[in-house]
Each structure stands twice: as structure tokens, then as C-alpha cells.
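> Sequence first, then the predicted structure:
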Amino acid sequence: MPVTSVVKDPETLSLTVHAEFPVKVSRLWEAYLDARQIEKFWGPVEYPATFTRHDATPGGRSNYHMTSPEGEEFHGYWEWNEVVDQKFFEVTDGFANTDGTPNADLPTTRTVFSFDPTPEGTKLTITANFDSVEELEQIVKMGMIDGTRSAMSQIEQVLIDLRNYAQTFSTDAQILSDTKVRISRLVRGTRDQVWRAHHEVQLMKRWMLGPDGWSMTECVTAQDVGDTYRYWWEPQSEEIGQGFGFTGAVLESLPQSYERTTEQMIDTDYPATVNEATFTATIAGTLLSVVVTYPDIQTRDMVLATGMIDGMEASYARLESLL
């Protein structure tokens, strides 16, 4: 069992969990910063978690929900306050309503995750700080201690099972719900490089081309909230298809970390999607995660059946050759 102790301290209004793991700090750190990995152990065994946003940077946010055996969802969020690479991060941890807004009826905590190397691996200390004794007792009565023990019982196996998965340099799509799909790619490049590659016209025209045989003939980028973008591609031969393009607007932006945009296929009546891109620095490069929200399950399946993922992988492989 990774958890070595749980200390409830009414005097300091804190609840502290100590745990030890037989892996390097870097491995455990990345398990917490990668949405694909943390959702494998953040919830108790019977209440698996799904993260729909997880941008681990000051000013960033994480949105997640846990699903009960009966299918009921319990939502939560993090607001990222401070991050010191492979040392600690601090978040404001709260409960949320189904629409993602904070649930003011339940406590929020200032929670610090500290990672310390040991001769055997890593010591993880999680300290939740409360505003009152009443809030501390309320969370304990809700089962936080048992839930944390249950969640952490899964981490060791996750660290083993996902070691290769976490370092896979290929585009992967995961269905999160009837309307949401997360597309992930670990790109060999710095976060600054990968961010610029998605916002600088000349770079985009060199790599964002999909399979061989296409060229980007129009590229109008959007840099700030409210800006609109427009991309258009033409085939080098009519035998491989007809020209197509996308347009949309920036809804939210946290430079080099997170961007939420709309996307609409030009000259079609296909419904628009909302795309949330997160850029996370890792030892091996930059983890790019894009959560796409479709209007319905039919549109989701129709788009996935077009070979979109293969086209994206061809583009990312081209980007890596440039970086």
C-alpha cells in the first residue's frame, strides 16, 4: 500500500497524506500532469475519473468527474496556483456542478502536492488546507480518507502499465463520452516550439498538411480571444480529393498552455465543434491533448470514421521532422 500515513490536524486546519513509490520523481510527476494517466488513479477504485481539461500551469484549470457504479457523475475542478517542475504544485481543489461551475455549498481547499526523492524512489506528500474545522470534518465525513487510500492503491500498477503508453509517440484517440473525444500526441519538441507551430503561418504551412499530396493554400491564424482563423487545403491531384477548409474563433487562451476554439467546416452544414488544446511539458517533449466536443454521438462517429486521426499523425510526424 503506497499510503504510509494520513494525518488530520484540526489545529492547522489540514489533512496530510504521505505516500511512497518505488519510481523516480520524474515518473510520478508526469503521472499527475498527464490527463491520460491521472484519471487512472485519481478516483477511488469504484469511482473512476475522467479529465476533460488538465492544463498544469499557473492560471490553468482541470475539470474532471468521477462516475459511480450506477452511472452517477460527481464533478470537481482544480485551479492551478503554482508549479515548480518536479518539486511541487499547488491547486485550489473544489467540487463542481454538472456544468463545471463551482459548487458553493461544499468546501474548497488549498492543496499542495510535494514530490521528494528518496533512496528507494519518491515520497509524495499531499496537504489539503481548510478554512475551518467544520469544513475539515465535513470532508472527512464524506469519505475523503478512505477514498484517497483507495485511489492511491491504483498508482503503482498505473506507473507500470502506462510507462510505455506515456512515452508513445503516435496520435491516439480516446472516447470520453457520447460527445467528447480526447486526441493525444507526444511531440518531440519544447512547449514553446509546439505552441508556435500551431500559431505561426509559415510553420503551419510546412507541417499541417495531413497525408502526402496536400498543400495549405490559405492560413489566417487567430492569436487572441475573439480572433477568427481560416485554413484551406488543396490536393496536388484531383484523384486524391477536393479542397476543403475550417474556420472558427478563439474562445479562451492561456498562451503556451491552453486554447479553446470553435471549428466549422467551410461551405458545409456540418455542426461546429469546440476544441480544447492543452500543451504540457514532459521530459520526452510536449504532450499535446485536444478534447473535441461534438454536438451528438452521430457526428462524433462520422468524423472519426473519416480517417482524421491518421491524417493528424502524418502532420505531427512532419512537425517533428521540422523541430
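Now that the structure is in, tell me what you want to look at. Numbering: from 1, shown residues only.
> going forward, measure contacts between C-alpha atoms and count neighbours the same way
OK.
> The spatially most central residue of the chain: what's its closest spatial neighbour, skipping adjacent residues?
Nearest to the mean C-alpha position of the chain, by CA atoms, centre = their mean, lies residue 54 at 3.6 Å. Spatial nearest neighbour of residue 54, chain neighbours left out: residue 62 (4.2 Å); criterion: CA to CA, 6 or more residues apart in numbering.
> Surely the one you found touches residue 79?
Yes - the criterion here is CA atoms under 8 Å, and residue 62 meets it with residue 79 at 6.6 Å.
> Among the two, which residue is more densely surrounded?
residue 79 (21 against 18; other CA atoms under 10 Å).
> which SS class is that one?
strand (DSSP: H, G, I helix; E, B strand; the rest coil).
> likewise residue 301?
Residue 301 ends up helix, using three-state DSSP.
> Share the number of residues neighbouring it, please.
Residues lying near residue 301 (other CA under 10 Å) number 14.
> What's the separation between it and residue 73?
23 Å (CA to CA, to the nearest Å).
> Leaving out the residues flanking it, which one is nearest to residue 195?
Counting by CA to CA, 6+ apart, residue 195 lies nearest to residue 256, which is 5.4 Å off, once chain neighbours are set aside.
> quick one, what contacts the nearest residue to residue 15 once chain neighbours are set aside?
Once flanking residues are discounted, residue 15 sits nearest to residue 8: 4.6 Å by CA to CA, 6+ apart. Residue 8 is in contact with 14, 15, 16, counting by CA atoms under 8 Å, 6 or more residues apart in numbering.
> Which residues belonging to the helix or strand hosting residue 317 are considered buried?
Here residue 317 sits within helix 308-322, counting by DSSP states H and E. Neighbour counts over helix 308-322 (16 or more other CA atoms under 10 Å) mark 309, 310, 311, 312, 313, 314, 315, 316, 317, 318, 319 as buried.
> other SSEs contacting it?
In terms of contacts (3 or more CA pairs under 8 Å, 6 or more residues apart in numbering; DSSP states H and E), helix 308-322 is packed against strand 180-187, helix 201-207.
> C-terminal to the longest one, what's the next element?
Yep, that's strand 180-187 we're talking about. helix 191-197.
> this is the other structure I want to compare:
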Amino acid sequence: MPVTDITTDPENLAITVVADLAAPVERVWRAYSDPRQLERFWGPPGWPATFAQFDFTVGGRALYTMTGPHGETSSGAWEFSAIDEPRGFEVIDAFVDDDGVPLDGGQSRMTFTFEPSDVGTRMTSTAHFASHESLEQMVEMGMVEGTRMAMAQLDAVLQDLRDYAEGKGTRLELLDDTHVRITRLVDGPRELVWRAYSEPELMRQWLLGPDGWAMTDCELASAPGDGYRYSWEPVGDTPGQAFGFEGEALVVDAPRRMVTTERMQGMPEPTTLNDLSLYEEDGATLITLLIEYPDLATRDMILATGMVDGMEASYARLERELLMV
């Protein structure tokens, strides 16, 4: 995790973030000055940002919207007041409405500096607030922890995607007691991977877990509010009992993101929140699944079923049978 320190300074009405990044200053600069790269880490997990406008000039403006797992949104704007490539820049940051008009309160002046360090780059960002009320509001909204979780995504951005994930299989990260992140790089374009998740005839070919299982139901959701239903049963002498999942779609942003609820068929609880996102670079697609569990016991119970191993078998089949043709 790159963040080494977050300091709240009520006396000077500031919050300062320090991160040590294993990449040269020029590479870090590109991550902060390219909206497509910023989108991968500016919002915390579950709240990815989309930059609709990015005029990276003094006096220029950037507009972004973070979309939560239930479709809720929070929008902001940067006005660039100083740019010193590649050493840093300064913005006036503000919450905005749907038309990009700044809202009362919540405005701050943010500075970003990038300096060479023993590990690569030390990034320091400081948000300066106009009042104690504004500072306290941001702390209460979870800015400190949200920033820490957002910055934890930066390592993957700074590395070549294939260097970061290729050949490492399905990886599980325990983010906290109720959130896990699962990642898998597949060698194929995002459009095809999205189709594999959204077309029944394709999904039936790969989403099978270990060998010896068949998908018997494959009803997919294509828009928010749609329900879905997946079922599997063992084939031949394979041990096990038929089972399935069902739920509804909350966010559908093709071919980038889908958020769904999930529960075992016939059981009202427990329900998880599954946030799937796809990112393509150099012809490969990073699949990221952020799962929210209702509690720690449920998280550990589900992970103990061998879920990750089953996912790896499915992803390997996805590459072998759909992406390598």
C-alpha cells in the first residue's frame, strides 16, 4: 500500500497525504495527468471516478463523477490554478451539481507535489480548507480512509499491466472485515470479456468452476433492476449437489462495470454485493471483483468453500476456450 502517512491538521485547516511510490517522477506525473489513468485510482473501491472533461491547462477545468455500488453519484470539479510539469500542480476542488455548477461548501485548494526518492517518487498532496466546519465535514464523510483505499489502487496503475498481473492467477486481497478484492488478468480484449459476462451462450462455456459441472440456468441481467439466475449441477460421477445464485443488477456500465446483489437460490440471506470492473491495456483485460459481505463470519464462511479456486478454473477456461481462438 503506497500511503505512508495521512495527517489531519485542524490548526492549519489541512489534510496531508504522503505516499512513497515505486516509479519515477515522470511515470507518476502521467498517472495524475491522464484522465483514463486517474479513473483507475481516484475513487476508492466501490466508487470509481469517471472524468467527463479534463482540460489540463492553467485555468482549465476537469469534471468527474464517482458512482457508488447502488448507482448513487457524487460529482466534483478541479480548476487548475498552477502546473509545474512534472513536479506538481494545484487545483481548486469543489463539489458540483449535475450541470457542473459548484455547490455551497466543500471547496478546498489542493496541491500535489512529486519528488524523487529512494524508492522512486514521494507524492505529497495537501487539501487546504476555508473553515473548521469544512475540514470536519470531509473527515466525517470518510475522506481519510477513502483516500487511503483509493491510493492502494495506484500500484497497479504505475506498473505495466502484464508485469503486474500476468501469470499470477486469481488473486485475493482482504481489504477489511467485510470487503475483499479478487483480480485476474486474462489475455484478451475487454469487449470480448464483457460479452462473456453478458451473453448466455458464452457464459455457459466458461463459468463452470472445476471440471465436471454444467450450467443449467443462465438468465442474465442487462440493465439496472433486472434480475439474474445461475444454476449448476454435477455431471456423471462428479460428487456434489446442484446449487445456484440469484440477485439483481444495480449498476450496468458496459463494457466497464456491473454491480449486482448475490444470494444462494431459495435463501433470503446472506446477500453479498458484487462489483465487477474490467480494464484493458495492451490487449489484456484485468478483471476486478470487489465483494462486500454482511459481516466477517459470512466472509470467512464463503471464502472457505474454495470459491477462489473455482474462479481460477473458470477464468482459465475463459482464456482457453473464448479468448485464445
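Structure's in. What do you need? The structure presented is a predicted model; accordingly, all values stated were derived computationally and were not measured.
> Centre of the chain to the helix holding residue 317 of the first structure, how far?
20 Å (CA atoms, centre = their mean, to the nearest Å).
> Stretch 274-283 of the second structure now?
Its chain's average C-alpha position is 9 Å from that of stretch 274-283 of the second structure, according to CA atoms, centre = their mean.
> what's the answer for stretch 113-128 of the first structure, then?
Taking CA atoms, centre = their mean, one finds the center of stretch 113-128 of the first structure at 23 Å from the center of the full chain.
> wait, residue 88 of the second structure sits on residue 111?
Yes - taking contacts as CA under 8 Å, residue 88 of the second structure lies within contact range of residue 111: 7.4 Å.
> Am I right that the residue nearest to residue 195 of the first structure is in contact with residue 279?
Yes - Residue 256 of the first structure is within contact range of residue 279, at 6.6 Å (criterion: CA under 8 Å).
> Of the contacts of residue 8 of the first structure, keep whichever come out buried.
Here, 16+ other CA under 10 Å leaves 14, 15, 16 buried among those.
> Verify the stated contact: the last one with residue 127.
So that's residue 16 of the first structure. Yes - counting by CA under 8 Å, residue 16 of the first structure touches residue 127, with 4.3 Å between them.
> The residue nearest to residue 195 of the first structure in helix, strand or coil?
Following three-state DSSP, the label given to residue 256 of the first structure is coil.
> what do residue 256 and residue 279 of the first structure both touch?
Contacts common to residue 256 of the first structure and residue 279, judged by CA under 8 Å, 6+ apart, are 191, 195.
> coming back round to it: tell me which of the contacts of residue 8 of the first structure fall in strands.
14, 15, 16 (DSSP state E).
> Go through the helices and strands packed on helix 308-322 of the first structure and pick out the most buried.
The highest mean neighbour count among those, using mean count of other CA atoms under 10 Å, belongs to strand 180-187: a mean of 22.
> Now do that strand: everything it contacts.
With CA under 8 Å, 6+ apart as the contact definition, strand 180-187 of the first structure has outside contacts at 52, 167-176, 194, 284-294, 300, 316, 320.
> quick check: angle from that strand to helix 308-322?
Angle of strand 180-187 of the first structure versus helix 308-322, following axes from the mean of the first three to the mean of the last three CA atoms, to 10 degrees, is 20 degrees.
> After superposing, tell me the mean distance of strand 180-187 of the first structure to the second structure.
Once fitted to the second structure, strand 180-187 of the first structure is off its aligned match by 1.1 Å on average (mean CA distance after the TM-score superposition for the first structure).
> Could you tell me where that strand falls in the second structure?
Strand 180-187 of the first structure corresponds to residues 179-186 of the second structure when matched by TM-score structural alignment.
> Figure out how far that stretch is from the centre of its chain.
Per CA atoms, centre = their mean, the centroid offset for stretch 179-186 of the second structure relative to its chain is 10 Å.
> now swap in stretch 183-203 of the first structure and tell me
That offset, for stretch 183-203 of the first structure, works out to 16 Å (CA atoms, centre = their mean).
> Now do that stretch: distance from first to last residue.
In stretch 183-203 of the first structure, first residue to last residue: 21 Å (CA to CA).
> As a check, name the ranges of all strands in the stretch 101-250 of the second structure.
108-116, 121-129, 171-174, 179-186, 213-219, 227-234, 243-253 (DSSP state E, counting those that start in this stretch).
> Residue 201 of the second structure is nearest to which of these?
strand 213-219 (8.6 Å; CA to CA).
> tell me what the closest one is packed against?
helix 200-206, strand 227-234.
> Need the contact partners of that strand.
200, 203-204, 207-208, 228-235, 238.
> wait, which of the strands of the stretch 101-250 of the second structure is closest to residue 39 of the second structure?
Smallest distance to residue 39 of the second structure across these (CA to CA): 14.2 Å, for strand 243-253.
> which residues are in contact with that closest one?
So strand 243-253 of the second structure is contacted by 69-71, 221-233, 257-265 (CA under 8 Å, 6+ apart).
> Quick one: the helices and strands packed on helix 308-322 of the first structure as TSV, columns for distance to residue 37 of the first structure too.
Converted to TSV, those look like this (distance: least, CA to CA, whole Å):
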stretch	distance to residue 37 of the first structure
strand 180-187	12
helix 201-207	28
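> So for residue 117 of the first structure, which of those sits nearest?
When those are compared by CA to CA, strand 180-187 sits nearest residue 117 of the first structure, at 25.6 Å.
> Regarding stretch 134-151 of the first structure, how distant is the last residue from the first?
Length of stretch 134-151 of the first structure, first residue to last, CA to CA: 24 Å.
> ok, now stretch 165-174 of the first structure?
End-to-end distance of stretch 165-174 of the first structure: 13 Å, with CA to CA as the criterion.
> The helix or strand hosting residue 260 of the first structure to strand 228-235, inter-axis angle?
Using DSSP H and E, residue 260 of the first structure sits in strand 258-265. Regarding strand 258-265 of the first structure and strand 228-235, their directions subtend 50 degrees when assessed with the same axes, to 10 degrees.
> who touches strand 258-265 of the first structure?
Against strand 258-265 of the first structure from outside (CA under 8 Å, 6+ apart): 55, 60, 244-253, 270-279.
> tell me what the helix or strand following it is packed against?
The helix or strand immediately downstream of strand 258-265 of the first structure is strand 273-281, counting by DSSP H and E. Under the contact definition 3+ CA pairs under 8 Å, 6+ apart, strand 273-281 of the first structure sits against strand 49-54, helix 191-197, strand 258-265, strand 286-293.
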